[in-house]
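Q: here's my sequence, what's the structure:
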Amino acid sequence: MQAPQAKQIPQLLETHGHQRTDNYYWMRDRDNPEVIAYLNAENEYLKTSLKTTEDFQENLFQEMKGRIKEDDESVPYFKSGYFWYVKYETGGEYPLYCRKKGSLEADEEVFLDVNLLAEGKSYYQVGGTAATSDLKTLAFAADEVGRRIYAIHFKNLETGEILSDYIPEITGNYAWAEDNQTLFYTKQNPDTLRSHQVYSHKLGTTVAEDVLIYTEKDEEFSCVVHKTKSEKFILIHSESTISSEMRFLDASNPTGLFTVLQERIPHLEYAADHYEDYFWIRTNLKAQNFKLVKAPISNPQLENWEDVIPHRDTVLLEDFDIFSDFLVVQERSNGLCKINIKPWDGTEGHSLEFDDETYTAWISTNPEFNTAILRFGYNSLVTPASTFDYNMVTKEKTLLKQQEIVGGYDATAYTSARIWATAADGKMIPISLVYKIDTFSPDGSNPLLLYAYGSYGYSMDAYFSSSRLSLLDRGFVFAIAHIRGGEDLGRGWYEDGKMLKKRNTFTDYIHCAEHLIDEKYTSSDHLYAMGGSAGGLLMGAVMNLRPDLFNGLIAAVPFVDVVTTMLDESIPLTTGEFQEWGNPKDKEFYEYMLSYSPYDNVEAKDYPNLLITSGLHDSQVQYWEPTKWVAKLRELKTDSNLLFLHTNMDAGHGGASGRFNSLKEMALEYTFLFYLEKLI
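A: Next up, the predicted model:
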């Protein structure tokens, strides 16, 4: 089948006296039938080109689905007299939200069945649920498009009745006041989707009667509303990439006025929770890796902040949780997570110990104050997701649940490791990897998939995936490059991979790829790259810089038209990301972005085999970015390698909804790799 060829309509774009011609700018109109026809043609081209693999894709989907326990449920947590949990039933795509009163032996109450709500819909996602403190009313947010535009619905938990109250076109973020009648929620700008307003809604009234509480006017900031763990305060948290500002209100006085905790200051970030007479605040005040301070509720301004855990140059303070007798802190040191426990009585604290060489650990759901039990989560590249209860007094650790792999899983058949590559400036870059022992050959002949993200300070920890076993069992090595732009090695690791240092992200990834080849984990003939969203930008940049390094590349919902997008303040995310990428209205940033923007740097040369995915309703990376990129690659590339674009016409940034539908997209991605490796 002939590959689709998009028509060209030259569009001249001029900035700072520099001119660019974009032949595919016309693809920005999703209401244009020609755009939809082109997307459908690309989907059909992919389907036809890989038609011989259809049975394999279906078998692979069933293989991955078959490892998942269909009748499964989360570990219940106790709050307000009930045990709360989520479960799935055999054949169900969507979760059931459940509770039991007083005891796990009590009768089960299914208070929300998402399978029923999703009937007849091509996409349905519940963004969260929240009950009033008297447990009489439930609020839940639902997205029926995939663009992360939600509507709030209300349910009477005593009668099961869906109430007439209905709040459309909101962010899905909300919190109940303690009067059990007032819901605070955030609303987004309809064009940019920036969360910029906080409203209050009183049960039994119309949306037209909702009260506007706060408007975030600075276009580089967005805002969320939430409740403290103590449930004593409602917080409005305004945040940009480099600055924060919080407001607080007594949750029992929903008609009162919010008070500013600490006014925004450039480069001052903070987030607060409440305990007794203080706000407890994680902040970067004179602390690049963050520290913990406390401030009296009566006067929480900056001058009254008192250090609780001071700044440390080699330890990143990521999170904290407060109990009546303990302070629990989640930290990161040398790229690995630590959980430290500090008694309030001043006695010596201690840390949880973990055995794997590379792993992920985190503070889990702990709604109760008056308990000595800490719930935490743990997994690694070889250890399935595990939930533990830990007695902070006796130091006894109890495994409550470990992800069950249907058909069995022998962790001893696989091995994981952490190795280090050297960057151009001498920095050491960690790489986590895993493979099946009996399929590995230390001669460079193994196929290897190298995954990375490298933006926004998001640390890409080593995690377990049952679906990934389909790669490992067929001889693949899977590796994660912990490159700059993430916070894997502390805040400085992030700062060295953003703005005018963004190229470090791309060169770090290239050095990781070269190191894996040098150490004979793979070769360029068998090396595959993968990243999504901002990780898709990474894919496009490294592909332009070193196309010879890879046999194939998968870019999922990739952010690739960097300059044009960051110049357009009318589309989602742009203004809020000037402190991540820079503002191209400044000539220095314009020229720097232009030097690496994947779309602007497509050239007439050979590229690897490519699979690029997209979502028509994507609110974060607009569908036209990967679409234009593919069209330009088809126009200019000089090789005969595969180039596929798959657009989910019913979904957005996160792909298909439902528990198993997303596996079909993963089966396509894995099939692409196996096809190139001649394993089909």
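Q: use CA for all of it now, contacts and neighbours both
A: Fine.
Q: tell me which stretches of the stretch 51-200 of the chain form helices.
A: For the stretch 51-200 of the chain, the helices defined by DSSP state H, counting those that start in this stretch occupy 54-66, 114-117.
Q: now do the first one: everything it contacts.
A: Residues from elsewhere that reach helix 54-66, judged by C-alpha atoms under 8 Å, 6 or more residues apart in numbering: 406, 407, 466, 467, 470, 660, 663, 664, 667, 668, 671, 680.
Q: compare with the first, here's sequence two:
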Amino acid sequence: MKKFYLGILIMSASTIQSQKFPVLKAPMAEKQEHIREIHGDKVNDPYYWMIDYFKKGKDSTKVVDYLKAENTYWESMMKDTEPFREKLFQEMKARIKEKDESVPVFKNGFYYYTRTEAGKQYFKYCRKKGSLTAPEEILLDVDKLAEGHAYYAASGFSISPDNTKMIYGVDDVSRRQYKLFLKDLSTGKITDLGIKNTTGSATWANDNKTIFYTAKNPETLLTEKIFRHTFGTDSTKDVLVYEEKDKTNYIGVGKTKNDKFILIDSRATTSSETRYLDANDPNGSFEIFQPRIKDVLYDVTSLEDKFLVITNKDALNFKVVETPLNETGVESWKDFIPHRNDVLMEDISAFKNYLVFSERQNGLSQLVIYDRKTGKKEFLKFDEPVYTVYPSGNPEYNTDNFRFGYTSMITPSSQYEQDLKTGKRTLLKQQEVLGGYNKENYITERLFATAKDGTKIPISIVYKKGFKKDGNSPLLLYAYGSYGSSMDATFSSTRLSLLNRGFAFAIAHIRGGQEMGRQWYEDGKMMKKKNTFTDFIDAGEYLVKEKYTSSKHLYAQGGSAGGLLMGAVVNMSPNLWNGVISQVPFVDVVNTMLDESIPLTTNEYEEWGNPNNKDAYFYMKSYSPYENIEKKNYPNILVTTGLHDSQVQYFEPAKWVSKLRDMKTDKNVLLLKTDMDYGHGGASGRFDYLKDISLVYAFMFKLEGINK
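A: The predicted model follows:
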């Protein structure tokens, strides 16, 4: 098998002829006139009726019939790849250690971990008291609970301070609307608390009988209210402790690491506000830490004698300030770690004797250890040119051991523990890739493309040794570019199925993310959103120019807001790509942002703009993929969605594909796959998602003529 992969790797892609798709009639969706008129602009949206399954309208059944027809079409078009897809699935599955166990995490006298069993899709959540040699206690057998469910997600495991009870959330629809359950760990009894439509987690007060949880609006799915529930009382009488009136804000509730305070966080893209309550006084009133200020974000960390606050007040890249426990207003904030123009401050991991700061510089993540007694700083150093490092599994406050994760595009996910006193570093676990994996057989690089405005765009790339930079090799370029989310370079065992067949894989760190600091995000949102799209195109053109690939062998992939990116770049530069994979794509930007009944719409105003504003409307309309489809040639496109998607509703990709089918002038393939059981994140089992990856890979391999 290894020899075969090497043979494919050194074979010139130009010698392989693209496999042909069968000539079949694609579904053509019905058109119905629907006029959108705003700001003096009148637009006919002939596929608006596809919203009816979501709206429970008259054409609800017709929508489902259309989606099923599209599913039949893609299945027929990809029928000949079924054996290959099964081979890819088994190949990727075979690299995953089926019987596995996470690194135990110590908290309040117990070691907590999850473990998986061979042949099982889910996991068991377990603990051991005091020592890793103690008897195992299975807190939750998710494999058993998931039986009979097409989708099952259990999350938010939260143990009471006295270690006797556990709260967890369950979503069995894939709409991210969780029900809360209580398990008595002494008797094993599970109680449905009757609390529905939550985010899936709850926060314990220190009395072991009171929890706080976040409730969602059942239609918009916005997080709107925080309730207090006391065990033994009717959940319908739970006490409302906070209600968010601003529909652009997300809210949540949590607890400080030192267990001193309950925090309620209200946050939009550009401003935030925190309320705090003594965790020993759950029936008390929450106090405002600092009233929200326009364009000011802040995050609170509790120490014994003061609060630390990460904020962008007068600090574009954020800084750390300190303030007394009894004087939390901005007038009392004093610099602790001043602002730096070249370093983005992201997070604080607090311990009794140390702090660990998560920062980002020159596009790379970094960790800095700070000794609270001496003020001494130490940077953790790593050798690879492109990597990702992050805190991992540190719930205990009273410890001098710090755990962090490390990975790169060639280094499997690794978890380390560092003694903060001595500096001794221990590898606790590295992701095991079954079947054999040698990182020395792969190469990772960091490249920089130059955007049209002169900005340098980082690109992380990986390929197998022997990859020829002659313009004939296939390459998959991925990006996201929204919400300030940084797409860091990480390892993927499934990606080996691409690399071993001659593909290179690259991540374009485009504006709209936060890889190069806060300004990187600011320059890729709202009225500068088009920078995100042009950066990606410029990255693709750079890779072609440098002969990593050519337009005949260049593929693009993105999901959700990254799916918007895919929709935009195929309109703006359709001839650059041979194939595009657009997953759960946010492509009907204007119509969605005009409809406040659609989940999460109002939360997004500070990311995209509010189209009720004339300038925002016309700018949004100028790039929205659905609005800008033209009569021209488009590349081969695979689109995926989920009927129960709560983040990007199914009708966006369905409308986009329908309009593309009607308008495009080429004979390239356009496929729409709708998962009728799942939502935004796909399947819930730990192996089912591999089938979706197999389809994506088979789609590209078919276009490249690779069938083994």
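Q: out of the helices of the stretch 51-200 of the first structure, deepest packed?
A: helix 54-66 (a mean of 17; mean count of other C-alpha atoms under 10 Å).
Q: need the contacts of helix 54-66 of the first structure in TSV with distance to residue 519 of the first structure, can you?
A: As requested, those are exported to TSV (distance: C-alpha to C-alpha, whole Å):
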residue	distance to residue 519 of the first structure
406	35
407	34
466	27
467	26
470	24
660	37
663	32
664	34
667	29
668	30
671	27
680	27
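Q: what is the nearest of these to residue 597 of the first structure?
A: Comparing those against residue 597 of the first structure with C-alpha to C-alpha picks out residue 668 as the nearest, at 26.9 Å.
Q: quick one: what's aligned to that closest one in the second structure?
A: Applying TM-score structural alignment, one finds that residue 668 of the first structure aligns to residue 695 in the second structure.
Q: so that match: helix, strand or coil?
A: When classified by DSSP: H, G, I helix; E, B strand; the rest coil, residue 695 of the second structure comes out as helix.
Q: so which of the contacts of helix 54-66 of the first structure belong to helices?
A: Counting by DSSP state H, these place 470, 663, 664, 667, 668, 671 in helices.
Q: quick revisit: look at the match of residue 668 of the first structure and say how many residues are nearby.
A: Residue 695 of the second structure has 21 neighbours, counted by other C-alpha atoms under 10 Å.
Q: residue 186 of the second structure versus that one, what's the distance?
A: Relative to residue 186 of the second structure, residue 695 of the second structure is positioned 46 Å away (criterion: C-alpha to C-alpha, to the nearest Å).
Q: same deal with residue 54 of the second structure?
A: 43 Å.
Q: and residue 401 of the second structure, by the same measure?
A: 30 Å.
Q: and these two? Which one has more around it.
A: With neighbours defined as other C-alpha under 10 Å, residue 401 of the second structure and residue 186 compare such that residue 401 has more, 19 against 9.
Q: can you state the residues of the second structure onto which stretch 486-495 of the first structure aligns?
A: Taken onto the second structure by TM-score structural alignment, stretch 486-495 of the first structure occupies residues 513-522 there.
Q: residues making contact with the matching stretch?
A: With C-alpha under 8 Å, 6+ apart, stretch 513-522 of the second structure has contacts from 316-317, 342-344, 360-364, 480-488, 509, 511-512, 524, 528.
Q: kindly report the same for stretch 503-510 of the second structure.
A: For stretch 503-510 of the second structure, using C-alpha under 8 Å, 6+ apart, the contacting residues are 9, 457-464, 467, 473-481, 486-487, 489, 498-499, 515, 532, 535-536, 539.
Q: kindly report the same for stretch 254-268 of the first structure.
A: 177-179, 182, 242-250, 283-285, 300-302.
Q: stretch 586-598 of the second structure now?
A: Outside stretch 586-598 of the second structure, the residues that touch it by C-alpha under 8 Å, 6+ apart are 219-220, 560-564, 567, 601-602, 604-605, 610-612, 617, 620-621, 624-627, 648, 652-653, 655-656.
Q: what's the answer for stretch 601-609 of the second structure, then?
A: 220, 222, 247-250, 268-270, 482-483, 525-527, 529, 592-593, 595-596, 616-617, 620.
Q: now with 6 Å?
A: 247, 248, 249, 269, 525, 526, 593, 616 (C-alpha atoms under 6 Å, 6 or more residues apart in numbering).
Q: restricted to strands, list these.
A: If you go by DSSP state E, those have nothing in strands.
Q: and the counterpart of residue 647 of the second structure in the first structure, how far from residue 32 of the first structure?
A: Counting by TM-score structural alignment, residue 647 of the second structure corresponds to residue 620 in the first structure. Per C-alpha to C-alpha, residue 620 of the first structure is found 20 Å from residue 32 of the first structure.
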